[in-house]
Structure formats: C-alpha cells, structure tokens
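**Student:** 3D, please:
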Amino acid sequence: MTDQAAKTNLLVVLGATGNQGSAVLKHFANDPSSHSYKLRGISRNINSDASKELAQLGIEVLQGELNDLASLKEAFSGATHIFANTDSNALIFNAISQPDILTEGQTALSYAHDMELAYGKNIADAAASTLTLQRLVWSGIPSPKKCSGGKYTKVSMWDVKEEISEVLYSKPELKGKVSTILVGIYATMPIKLPMLYAPQKQPDGTYEMALHMTGDRPIPLADLDTDLGPWISALFKAPPGTKLVGATENLTWKEWLSKWAKHNNVRASFRRCSDDEVLAKVPGLGDSLLEIASFFEEFEWTGGSTGAVYPEELRKRGVEVSVGSIDEQIARSDCSSIL
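**Tutor:** Model (predicted):
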C-alpha cells in the first residue's frame, strides 16, 4: 500500500485495467519514491478483480465511461497529468460477436472507428475543461492511410488513433500540453494472440512462426511491464509535442524467433504465410491484417513521420528514459500455453 497524501500532482490513467493503463499505474505504484503523483485509474468496472488489484496498491479507482462526457470530466477532476488510450480491439470484437448492434451499411470496423473517434473527442473535451491539467500523453499509432498517401485504406483501427491525435493537438485549451507515445508491437503478442503470432509446434517437434511478411524488417517491440511507465514519465518531462516511439528493441521477427527458441531450448523456423491463411485466421479482419503487414514491409513503424524519436534520441536530448531488453522479457514470460 502506498501513501499518496504528500503527493503534489494527480496522474489520471484511462483504461486502468487494460494492457497499457495497468502497466503505467503499476509502474508508478510500485516505485512511489521516484515521482510526485497521486494515482487515479479509470475503469468501466470498479468491482472487477483487476480493479481491486489496483486499489490494493493504493491507487484510487473510479468508474468512468468514454462515451459519457460528464463521466470523463469527473474522472479528470483535479488532474495535473493524464495518460489517455483507447482499445480498438475491444470495440471491433464486440461488433463482430454482436452484429445486431450494427446499423444498415455498417461493418464491425466502421462501427468501431466511429465509436472510438467519439471517445477521443470526449477525451479531448474533458481534458480541455480540466483547468489543473499540465500535461497529457496520448497513446497513438501511425496511420497507414495518411502515411501511404491513401494507398492503404483498410486499417481504420490505426487511422482513427491519428484522427484522435489531431483532435487533441487542435484544442486551443490543450496547446503546449500534449505529447504522443507510439507504442510498438507488444512483446507479449505471441502469448496474447497466439493464432496470429505464436510459433506453432510441428509434427517433427520443431516450431514454425508463420506471418504475412518476410520477417526481415525491423519493428519496435515493446515490453509494457518494464518500459511503458518510464516512457510516460519521460514524456511528462520532455517538451510538449514530443512523439516517442515505444521501443524496447528494434528487432526483425526472425531475430525475435531466434531469441525465443534459444530461451525455450527448441528449434524454430520462420515462414511467410499466404493471403488465404491470414484471411482464415480472423474472419472479418483478414483484409486489415494483410494491409498492416504490407505497411510494415514498405514503411518503418513511424510511417516516415517527421519528428518521431526513439528512447536513445530522447536521452541525447537530456531526458532520462530507461529501456529493458527483449531477452529479459522472454526469459520471464510463461510460454507454456504455446509450447
């Protein structure tokens, strides 16, 4: 349990029980001597086990809804710092599993896009009305549509992150207060989304990782548990407008696979899978996944965006930021579910 009484700032984290929100809150809660923040997490269900776990760490957990502006304004009350993020996947898979919520002409992707953009506008409006606010960090993703000049148009769940970013940066009340974290591919993806990323055991006892890409293009892999909290802390200290790439390491998937195989004492190989295999893995999302893979192959993670920096560059600018290693992340991961 941490004592927040003497803390002078209030950090409010949206999506408190999600991958990103919980990683940020736990970082600050587990190292109280390193910062001056009281901590408040916003959750849709304050009675969930995940919310109760956060409360046991001394974190104030409040109920909040992204589709309710009044709820968000209350959640941000007194905040000096905000970490804002939205969950595209939850919206998409909810629409896929409940097609009755779609109106005529809507797809799961278009529904999710419109809902998430509305969430983002509420976040911006609520933050703009928070008079105590000093800094806000938005968790974004490069827009394939924007970066490719309209070549890739089927990754709306990424495009909307950039649309929300534009809303945040355009608010006069938020001028000089907003920065962005471009979190890389979660290092836990092979465990969390095994149907897409996990090496699969073959009849001969070896493992095969099949992705719709060559596996030779370096991409940023992010260890959220170790690094996301320090990245957010660094962005609060860096000049506003900083765009940080959340990369624990830049690795190709073949390099990741080699590390994974070594740690688990197995033999593994990489194969570029076919379009049909991708389309069959996640019905309703196959076209988007194909475009994501093509976008990776053609563009770096930032999509050629000017001004985006990696942690090492931020350090050169005088902002302290720590980074772990993918070897350490793999070593502490429980891979029993995919072995």
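**Student:** Please make it C-alpha for all contacts and neighbour counts, starting now.
**Tutor:** Will do.
**Student:** if I read this right, S322 contacts G229, doesn't it?
**Tutor:** No: under the criterion of C-alpha atoms under 8 Å, S322 is not in contact with G229, lying 9.6 Å apart.
**Student:** I'd guessed I46 sits against V61; true?
**Tutor:** Yes: with contacts counted by C-alpha under 8 Å, I46 reaches V61, the gap being 6.5 Å.
**Student:** Between the two, which is the more surrounded one?
**Tutor:** With neighbours defined as other C-alpha atoms under 10 Å, I46 and V61 compare such that V61 has more, 25 against 19.
**Student:** neighbours of the closest residue to that one other than its chain neighbours, just the number please.
**Tutor:** Leaving aside its sequence neighbours, V61 sits nearest to G41 (C-alpha to C-alpha, 6 or more residues apart in numbering; 4.8 Å). As a burial measure, G41 scores 27 neighbours (other C-alpha under 10 Å).
**Student:** what separates I82 from D225, distance-wise?
**Tutor:** Separation of I82 from D225 (C-alpha to C-alpha, to the nearest Å) stands at 19 Å.
**Student:** higher neighbour count, the two?
**Tutor:** I82 (23 against 19).
**Student:** hmm, who's touching stretch 326-335?
**Tutor:** Applying C-alpha atoms under 8 Å, 6 or more residues apart in numbering, the contact partners of stretch 326-335 are A187, I191, L221, D223, T248, E249, K259, W260, H263.
**Student:** ok but P239 is inside a helix, no?
**Tutor:** No: P239 sits outside any helix when classified using DSSP: H, G, I helix; E, B strand; the rest coil, being coil.
**Student:** Could I get the full set of strands for the stretch 201-339 of the chain?
**Tutor:** 207-211, 219-222, 243-246, 249-251, 268-272, 308-309 (DSSP state E, counting those that start in this stretch).
**Student:** so which of those is the most packed in?
**Tutor:** Comparing those on average neighbours per residue, with mean count of other C-alpha atoms under 10 Å, the densest one is strand 243-246 at a mean of 26.
**Student:** Here is the second sequence; please produce its structure so I can put it next to the first one:
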Amino acid sequence: MSKTIVVTGATGTQGSAVVRVMLETGNWKVRAVTRNPESDSAKAIAAKGAEIVVADYDDEASVKKAFEGAHAIFALTNWWEYLRRGKSQDECGLIEERQGMTLARAAAEIPTLEHYIWSTLPAAKELTGGKCPVPHFDYKAVVDRRIREELPALAAKTTSLFFGFYPSNFAYFHMLKPIPVPFAPGRYVWLVPSKKEAKVPTSGNMAVSPGVFVRQILANPSKTHGKYAAVCTEVCTLGGMLKTWSEVTGKAGVFMEIQVEDFAGLLGIAGREAALQLKFGEALDDWYEHVKVKGEFVTMEELGISMAEVADFRGSLEAVKEHLG
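**Tutor:** Next up, the predicted model:
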C-alpha cells in the first residue's frame, strides 16, 4: 500500500520539486498544501496527480487536518513572504518561528507519522558569536532547537534539511543577478556585498534536488532520523560562481564588491538581508561543521545521491540558461 507524504509550500521552489520527485517514485501518494488551490501552480501539480488541500499556517486546526493520515511531512516556512508585506526583519522572523512551531505541533499529534522533514538553515547569529545575525536563518534555527526541547518524540523522527544558495537565484532573484553596464557594451557587473573568496554551499538544480534529497532521506530512516542533511551539491567561491556564469552565458562578468550599507541603500531591507547571508558565508567556510563534529550530519554520498541527478553549480546554471540574461 502506498504511503502518503504531505508537502507544505507545495507551489514554491522547494515544495514543487518535492511534489514532482515524490510523484515520480510511484510509491508515494502526495498531498500538496496550499492557501490558493485555484492558482496556476496548484492546478499544475494537481494535474500531475497530487491531492490538493487548503491550510493556513496561522490556523493550527487547518494544518492538523491537512496532516491527517500522513506517513511523512515536508515542512517549510517563508520568511521572505512577510518582508514583501512590509514587515521588519525580526517581525518576519517571529512570524516564521510561530508558524514553524504550529507545523511541528500539528505533526507531533499525527499517530501515523513516521518521518518529519523540516527545511531549515544554520543559526548564523549563534555560530558567529553574535557578529553576523541573519534573521531568515536564525528564526528557522530557533524552531530546530524548540522541536528538540519541546517535542522530543517528534525530534526523534525529524530530519532537519539545510538548504544552500540556489543557483537559480542568478535567473530569478533580481538583486543577485549580474546587470549590463550601459557604458561598457558586452560587460555585466555583479554587485556583491562580500568578497570573491567567500565560500557558499550551492543547492544544485532546484527543480529537482529538493525532491531527490527528500526521497533519499525517506528511503534511509535509520541514517536520517534525528539528524541533519544539506541540499548542497557543491561549495563554490563567489568569484568562482561568477566565472562559471560567464562561461555558461558567454557574457563578460565583472565582480564588484559593495559595502552592506550601500547594498541596503540601493535595494532596501531585502538587500540588507541578502547581504547578511553573504557576510555569514565570509565568516564560516563550512556552514554545517557544527553538526558534523557532533556526528549529527548525513552526507549526500551516505544518502546514495548522484551528482548526475541533482547537478553541480555549472549544470544548475545550464538548467536555467534561458533565464540568465
């Protein structure tokens, strides 16, 4: 008998990839959670075979109903959504923490649940000794801690899944795209509030990699229960990322470091948040060392994931090449 996975955020970047890959296994029924079942994206995943259910993260009863009968749950929250609604960085974080715990509490009450996968990020403020807080990282990390402290039974069957930098940001996240220089035809400048040498974990082809990692986490519960994993197919320097972008697009990219305050002045609060993430990358070469040293980390190789399936940074850019201009 097929088991059921519930996917929250099912029409977003991570969730839609999980829906797609889990449907392709043929072994799982996929229940996709959305607030708007009439959206084009919701209709598209319904056409592929997903069951669409409606829930609101601020309505715990609706979340619990959506989770009924689930054997696995992929859970994530969206800090950036509330920034676009005019909230401050910390206001967005407090909403994210509240909603993350709503999802966790609802999941903890599902008797059929075998595996909970929580989409998260490292505790930037804690790991840098307070020097580099990154709200869209830090409040997710608070949920990690609270699950362990407040919901130990759920924690025992949870895999916390870190996500690195999306290569597709070069295609779809406009503040992180190289821009043409009007007075230097053929050249593109990448304004970056960090150094060329800063290292960043990258998450592969985001149309596929989230789903592949979830599939393999669920296939290896003895290795993944109570552990962390990372959707990271390659660690790159920022300068190396631009070089690869230039090679894939055939355009001359020029790296230009900009101060955080200037980047924020240009792009507002969203620019400040993106800048803080990149400064965190300067501070830590390895985002995941803190869990590796505790023996709490499961590698891509241990999960049986091949690079051919999820793609390195170059392959990830090739996958969205038509949108890189």
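**Student:** Give me the TM-score for this pair.
**Tutor:** For this chain pair, the superposition-based TM-score is 0.90 by TM-score structural alignment, normalised by the length of the second structure; 314 aligned residues with a C-alpha RMSD of 2.1 Å.
**Student:** now the strands of the stretch 201-339 of the first structure as a markdown table including distance to K171 of the first structure?
**Tutor:** As requested, these are exported to a markdown table (distance: least, C-alpha to C-alpha, whole Å):
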| stretch | distance to K171 of the first structure |
| --- | --- |
| strand 207-211 | 40 |
| strand 219-222 | 30 |
| strand 243-246 | 17 |
| strand 249-251 | 33 |
| strand 268-272 | 44 |
| strand 308-309 | 21 |
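**Student:** circling back to that earlier point, the more surrounded of S322 and G229 of the first structure?
**Tutor:** It is G229, of S322 of the first structure and G229, that has more neighbours when counted by other C-alpha under 10 Å, with 22 against 16.
**Student:** Test my guess that that one contacts S22.
**Tutor:** No: the pair G229 of the first structure / S22 is not scored as a contact, 9.5 Å apart, by C-alpha under 8 Å.
**Student:** who wins for proximity to L289 of the first structure among the strands of the stretch 201-339 of the first structure?
**Tutor:** Closest approach to L289 of the first structure among the strands of the stretch 201-339 of the first structure is made by strand 207-211 (10.1 Å; C-alpha to C-alpha).
**Student:** contact partners of that closest one?
**Tutor:** 196-202, 257, 266-273.
**Student:** distance from it to the second structure after superposition?
**Tutor:** Strand 207-211 of the first structure, aligned to the second structure and superposed, deviates on average by 1.2 Å (mean C-alpha distance after the TM-score superposition for the first structure).
**Student:** what's that strand aligned against in the second structure?
**Tutor:** Using TM-score structural alignment, strand 207-211 of the first structure corresponds to residues 188-192 of the second structure.
**Student:** any idea how far the corresponding residue of the second structure for K145 of the first structure is from Q277 of the second structure?
**Tutor:** Mapped onto the second structure by TM-score structural alignment, K145 of the first structure lines up with K125. Here K125 of the second structure is placed at a distance of 11 Å from Q277 of the second structure (C-alpha to C-alpha).
**Student:** Could you check which of those two is surrounded by more residues?
**Tutor:** Taking other C-alpha under 10 Å, K125 of the second structure and Q277 do not tie; Q277 has more neighbours (21 against 17).
**Student:** which residues sit in contact with the more buried one?
**Tutor:** V134.
**Student:** That one pairs with which position in the first structure?
**Tutor:** By TM-score structural alignment, Q277 of the second structure lines up with I292.
**Student:** What of N78 of the second structure?
**Tutor:** Match for N78 of the second structure (TM-score structural alignment): D87.
**Student:** Same check on G69 of the second structure?
**Tutor:** Match for G69 of the second structure (TM-score structural alignment): G78.
**Student:** of all the contacts of strand 207-211 of the first structure, which two lie farthest apart?
**Tutor:** V266 and C273 (21.2 Å).
**Student:** ok, back up a step: where does the match of G69 of the second structure land in three-state SS?
**Tutor:** Once three-state DSSP is applied, G78 of the first structure turns out coil.
**Student:** Give me the secondary structure label for the residue lying closest to it once chain neighbours are set aside.
**Tutor:** Spatial nearest neighbour of G78 of the first structure, chain neighbours left out: T132 (5.7 Å); criterion: C-alpha to C-alpha, 6+ apart. The three-state label given to T132 of the first structure by three-state DSSP is coil.
**Student:** Share the number of residues neighbouring T132 of the first structure, please.
**Tutor:** 16.
**Student:** Spit out the contact partners of it.
**Tutor:** Counting by C-alpha under 8 Å, 6+ apart, T132 of the first structure has contacts G78, A79, T80.
**Student:** quick one: C92 of the second structure and W79 touch, right?
**Tutor:** Yes: with contact defined as C-alpha under 8 Å, C92 of the second structure counts as touching W79 (5.6 Å).
**Student:** Can you pull the residues that touch both of those two?
**Tutor:** By C-alpha under 8 Å, 6+ apart, the residues touching both C92 of the second structure and W79 are H136.
**Student:** returning to that earlier point: give me the aligned partner of the residue nearest to G78 of the first structure over in the second structure.
**Tutor:** By TM-score structural alignment, T132 of the first structure lines up with T112.
**Student:** same question, N45 of the first structure
**Tutor:** Under TM-score structural alignment, N45 of the first structure pairs with N36 in the second structure.
**Student:** what about that match, neighbour count?
**Tutor:** 16.
**Student:** That one belongs to a helix, doesn't it?
**Tutor:** No: counting by three-state DSSP, N36 of the second structure is not found in a helix; it is coil.
**Student:** Okay, it and K29 of the second structure: tell me how far apart.
**Tutor:** From N36 of the second structure to K29 of the second structure the distance is 20 Å (C-alpha to C-alpha).
**Student:** Same question for M175 of the second structure.
**Tutor:** For M175 of the second structure, the distance to K29 of the second structure - C-alpha to C-alpha - is 37 Å.
**Student:** Many thanks, we can stop here.
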